[in-house]
Structure formats: structure tokens, C-alpha cells
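> got a structure for you, letters missing:
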């Protein structure tokens, strides 16, 4: 098997494993790609394989999404929830479009920054997980509209690779009074428009430089990400309900520290 395909397979598995847990999938993929010497056209691979993770969560939540779709025309609670998702999505959509070039050409190319953000995010996650926060919201469909917006603003922090989209939304949700399980579940729902938008925008921006030779690599990463993400989504909510987020905080600290040591040692 071609070495690049093997690398794409490994990176796809890593994407699926880390996309929905608060450890920064993009940070992990960029670091792994750096040390593997993996290069993708326009850094598109790292974004486009997220479609596998998007389809994974759509498949797991298909029944609930279908109910939301059928209830939407007549149920005010459902209408309010969909509006809340859109409100939470808009800040990252606007900032991501405005800062796309800087994010892809500068932040994506700075491994030391990724490691530092992994460490900082790990410390924040450990601290917030241990704080005696009083949960006021237990159902993702019942947040105040202002809370949806604040969580969306927290998601903007994930424009810096290594921060973690899910980590930013989960921490923001918990600080806004959302319980741990609902925080993770809302990050799933917010991921759908956010990741789909990033996928579509990146595909559009790279439409002139991607070629047929890129398709097998992207397809391999996509399939691997889909399979692994399905497994993670099925079990994550029960895990965080019982154990919280400490494991992921320590995970970030270890990966960020090892990454910095490797960068200083090997470049």
C-alpha cells in the first residue's frame, strides 16, 4: 500500500477519534502530519475529511434529527432550538470566513502554537471540570437564546488550532450553567453546521488546486474518520456523564508536552 494512503488512513482514524472529544482534532492531525511529513494540497485534507465525522454524527442522530425536521413547522420549542443552533453557529461562520487565509497559512503552519494551546486548553478543562458549577440547564433544547450566542462566541476560540472546537463549546456551556452531558451533546449539534460550513467553504477555496490525484487520499481519510467517529459518538455521552472531562484534560497536557519536546529535539 502506498505510504501516503497509509498516512491518510492513520490521520483519518485520528480525526474520527478526536473530533468530538475536547482535545482538538485539527491540532492532533496537524502535529501528526508534521512529524509524518504528510503534505496535503492547500491543507485541504485536514478539513475535508471532517465530512466523515459529520456523516457519522448524522447517522447516529438520524432519528432525532428526523423528529426535529418533522416537528419544525408546528412546534415552537423545536423552532426555538433550531434558531439557537443558528445563533450559536453564526459567530464562527463570520470569523472563519474573514480569517480563512490567516488561519490556513499561518496558524495551521505553527506546530509550537498548537502544542501550547493543547497544554493551556488541558489546564482550563481540568480546572472547569473540577469547579463546583451549578447546572441550570439539562436539555439542549431549553437554553436561553443568549446562552446559545455565548456558547457560539466560545466556539470562535477554536479558530486557533490546538484549542478544540468541542472543547471550547463544552467549557463555554459548562460556564453558562449547562450540565456535563448536555454540554457534550450540544457540541455535537453545533458541530453539524459548523463543520459542514467549514467543509463547503474550504472545498470552494481550493477548487482550483485540488486534482483527481488528491481524491484517493481524501477518500481514505474520510472513510476512516467516519468509522471511528461513529464509535466515539455512541459512547462519549455516557462516559462524560459518569467520569467528566478530566481524562481529556490530561490527554491534552501529555500530547502538548510530548509535542513540544519532539519539536525542540527534532524540529
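Thanks, I have the structure now. The shown structure was predicted, so the numbers you read here are calculated from the model rather than taken from an experiment. Numbers count the residues shown, from 1 in each chain.
> when you work out contacts or count neighbours from here on, use the C-alpha atoms and nothing else.
OK.
> surely residue 183 meets residue 166?
No: here residue 183 lies out of contact with residue 166, judged by CA atoms under 8 Å, at a distance of 9.2 Å.
> overlap in contacts, those two.
Counting by CA atoms under 8 Å, 6 or more residues apart in numbering, residue 183 and residue 166 have no shared contacts at all.
> isn't residue 43 right next to residue 106, touching?
No: counting by CA under 8 Å, residue 106 is not a contact partner of residue 43; they are 11.4 Å apart.
> tell me which of the two has more neighbours.
Of the pair residue 43 and residue 106, residue 43 is the one with more neighbours under other CA atoms under 10 Å, namely 16 against 10.
> where do the helices sit along this protein?
With DSSP state H as the criterion, the chain has helices at 3-18, 25-36, 45-48, 50-60, 62-71, 76-98, 100-105, 111-130, 145-155, 165-175, 180-205, 215-243, 246-266.
> can you lay out the ones you listed as CSV showing mean neighbour count and distance to residue 136?
Output for these, formatted as CSV (neighbours: other CA atoms under 10 Å; distance: least, CA to CA, whole Å):
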stretch, mean neighbour count, distance to residue 136
helix 3-18, 22, 28
helix 25-36, 21, 29
helix 45-48, 23, 35
helix 50-60, 22, 26
helix 62-71, 13, 23
helix 76-98, 18, 17
helix 100-105, 14, 35
helix 111-130, 21, 16
helix 145-155, 21, 11
helix 165-175, 26, 10
helix 180-205, 20, 11
helix 215-243, 19, 16
helix 246-266, 17, 21
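> also this one, for the comparison:
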């Protein structure tokens, strides 16, 4: 396989891993990186979704002890059963709305104005959420969540169907506004990402299987590996970061990136409507 193409896969994998779990929208960054690299055809779009699985494997590794304990205790523990139910309940809204409106969203909302606006608006929402009077914390850990808490966060995750919103941003900030602690909201966002992103990756590969061939395997493996490594580093860093910092720096980054989206679109450098 072409060495240059593999190098592009490395870069895209790193971009995916570093941005997937931060509240800055991995989709927006992959669109920009793909355009700058000339890696933005139909196969590249499938690649972008598929390599999310690599990032999810990193989360599974970080949370392996919790996952293993839950699976082992599932037959007999009410707490483990409630936790599994909460992940399922939070996952459902994105499945239903994604299948119902995904095609329409891709056709009508992948525009420079929408992407730039959601980046900038999301940044101001984070600033507002961080600077308003703190919401009384009702839920200290993910084990304290109720199915209703999970469903509400699942609805917040659906906002990420709009390009530029950020799945992690919607779930973490949404969870905090609903009374989850910063740690609980972040942890649940990661657990919710597991079925959501694995499902999206498998569905995309199946749906677009006609575009792929055996010769694409090295490309996808490279992307998955680098997505996994960079996401593992990023997730471990983020869990340390939230213990003593707010998300304000990410808010200003989103606002600046929204301006980049608009500038690159007006200059004709990136086709944001071609995602």
C-alpha cells in the first residue's frame, strides 16, 4: 500500500483519538484534517467512522476493571444490573434519532454555517455552564445514576447528530447541568460512547462495504492503532485534568475553531458541505 496513504491514516488516527473524548468535536477536526490531507473521498468518510472503534478500545482498557466487575456481577447484583440498564437507556435515543434523521442531517446540516455556528455556540454554552451558579450535585458517581438520569443524558447526546456539536461535550456538560458531578458526567460519557461509537462504526462498514476491499485492511488497521494509542493517552489525561480544572479552555478553543471553519470555507480551502 502507498506509504503516503498510510501516513495520512496515521495522522487521521491521531486526530480522531485526541479529539473524540474532548468537548471539541472530533467530526469537525476530521473534516478539516481530511481536507488538508486530500483524504476526504467516500472511502475516507467510512474510514473516519470506523477508526472511532480504536478510540473506544482505549476507553475499554482504561475502564476495564469497572467493565469486568459489572459483567461478573450482572446475574446477581442489582447495582450492576442498574448500571447496565443505564448505559442501554442512554444509548437508545441516539439509535432511534440517528436512524430516523441521520440521512437528512447529512444532506442538510453539513454546511459551513451550521458547523461554525455549532462550534461557537457550543463554546458559549460551556462558558455559561461553567460560570453560572453551580447546580446542586445529586449524582456523585455513575453508580448513583437512575434510568431517568441516563435517558436525559442520552437525549443530550442526540445533539451531537448536528455536526460540530461534540458528543462528549453534549453528554458531559448536559450531565453536569442535570446534577451529575463533573466526574460522574465524564465517566458516563465514556461508558455511553462504547455502544454508540462501536455501533456507528459497524453500521458504517456494513452499509458502505461495497466501497471497501481486502487491500484497504492495512489502512484501517493503521488508523485504528493510532486512534487507540492517542485516545488512551487523551482519556487518562482528561480524567486527571477534570479533578482540578474546568472546561473553559475548551470553550475558547471551540469558539476559535468555529472562526477557522468559517475562514477556511470562505477561502475555499475546505468543503465542509462535502462531509
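Good, I have the coordinates. Owing to the predicted nature of the structure, the values given are computational and were not obtained by experimental measurement.
> find the nearest non-adjacent residue to residue 90 of the first structure, please.
residue 152 (7.3 Å; CA to CA, 6 or more residues apart in numbering).
> enumerate every residue touching the counterpart of that neighbour in the second structure.
Aligned by TM-score structural alignment, residue 152 of the first structure pairs with residue 154 of the second structure. By CA under 8 Å, 6+ apart, the contact set of residue 154 of the second structure is 89-94, 171.
> repeat the analysis, applying 10 Å as the threshold.
Residue 154 of the second structure sits next to 86-95, 148, 170-171, 174-175, 189, 192 when contact means CA atoms under 10 Å, 6 or more residues apart in numbering.
> try residue 3 of the second structure
By CA under 10 Å, 6+ apart, the neighbours of residue 3 of the second structure are 9, 219.
> with residue 82 of the second structure instead?
Per CA under 10 Å, 6+ apart, neighbours of residue 82 of the second structure: 70, 74, 88, 143-147.
> now do residue 67 of the second structure
Residue 67 of the second structure neighbours (CA under 10 Å, 6+ apart): 60-61, 73, 80, 84, 191.
> now do residue 227 of the first structure
Taking CA under 10 Å, 6+ apart as the test, what residue 227 of the first structure contacts is 12-13, 16-17, 52-53, 55-56.
> residue in the second structure paired with it?
So, by TM-score structural alignment, residue 227 of the first structure is matched to residue 229.
> where's residue 264 of the first structure relative to residue 161 of the first structure, distance?
19 Å (CA to CA, to the nearest Å).
> same question for residue 100 of the first structure.
Taking CA to CA, one finds residue 100 of the first structure at 12 Å from residue 161 of the first structure.
> same question for residue 126 of the first structure.
19 Å.
> any chance of TSV for the contacts of residue 67 of the second structure, columns distance to residue 137 of the second structure?
Putting the contacts of residue 67 of the second structure into TSV (distance: CA to CA, whole Å) gives the following:
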residue	distance to residue 137 of the second structure
60	27
61	28
73	27
80	22
84	22
191	20
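> from those residues, pick the one nearest residue 50 of the second structure.
Nearest to residue 50 of the second structure among those: residue 60, at 16.3 Å, using CA to CA.
> for the contacts of residue 227 of the first structure, which ones persist in the second structure?
Mapped onto the second structure and checked by both residues aligned by TM-score structural alignment, their matches' CA atoms under 10 Å, the contacts of residue 227 of the first structure keep the contacts 12-13, 16-17, 52-53, 55-56.
> can you tell me which of the residues you listed is nearest residue 34 of the first structure?
Closest to residue 34 of the first structure, out of all of these and judged by CA to CA, is residue 12, at 14.8 Å.
> the closest one maps to what in the second structure?
Using TM-score structural alignment, residue 12 of the first structure pairs with residue 13 in the second structure.
> before we move on, what about residue 165 of the first structure?
So, by TM-score structural alignment, residue 165 of the first structure is matched to residue 167.
> identify the residues contacting the residue nearest to its match when sequence neighbours are not counted.
Spatial nearest neighbour of residue 167 of the second structure, chain neighbours left out: residue 160 (4.8 Å); criterion: CA to CA, 6+ apart. Neighbour list for residue 160 of the second structure: 25, 27, 94, 98, 118, 166-171 [criterion: CA under 10 Å, 6+ apart].
> how about those in CSV, adding distance to residue 196 of the second structure?
Below are the contacts of residue 160 of the second structure laid out as CSV (distance: CA to CA, whole Å):
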residue, distance to residue 196 of the second structure
25, 15
27, 15
94, 8
98, 10
118, 21
166, 13
167, 10
168, 11
169, 15
170, 14
171, 12
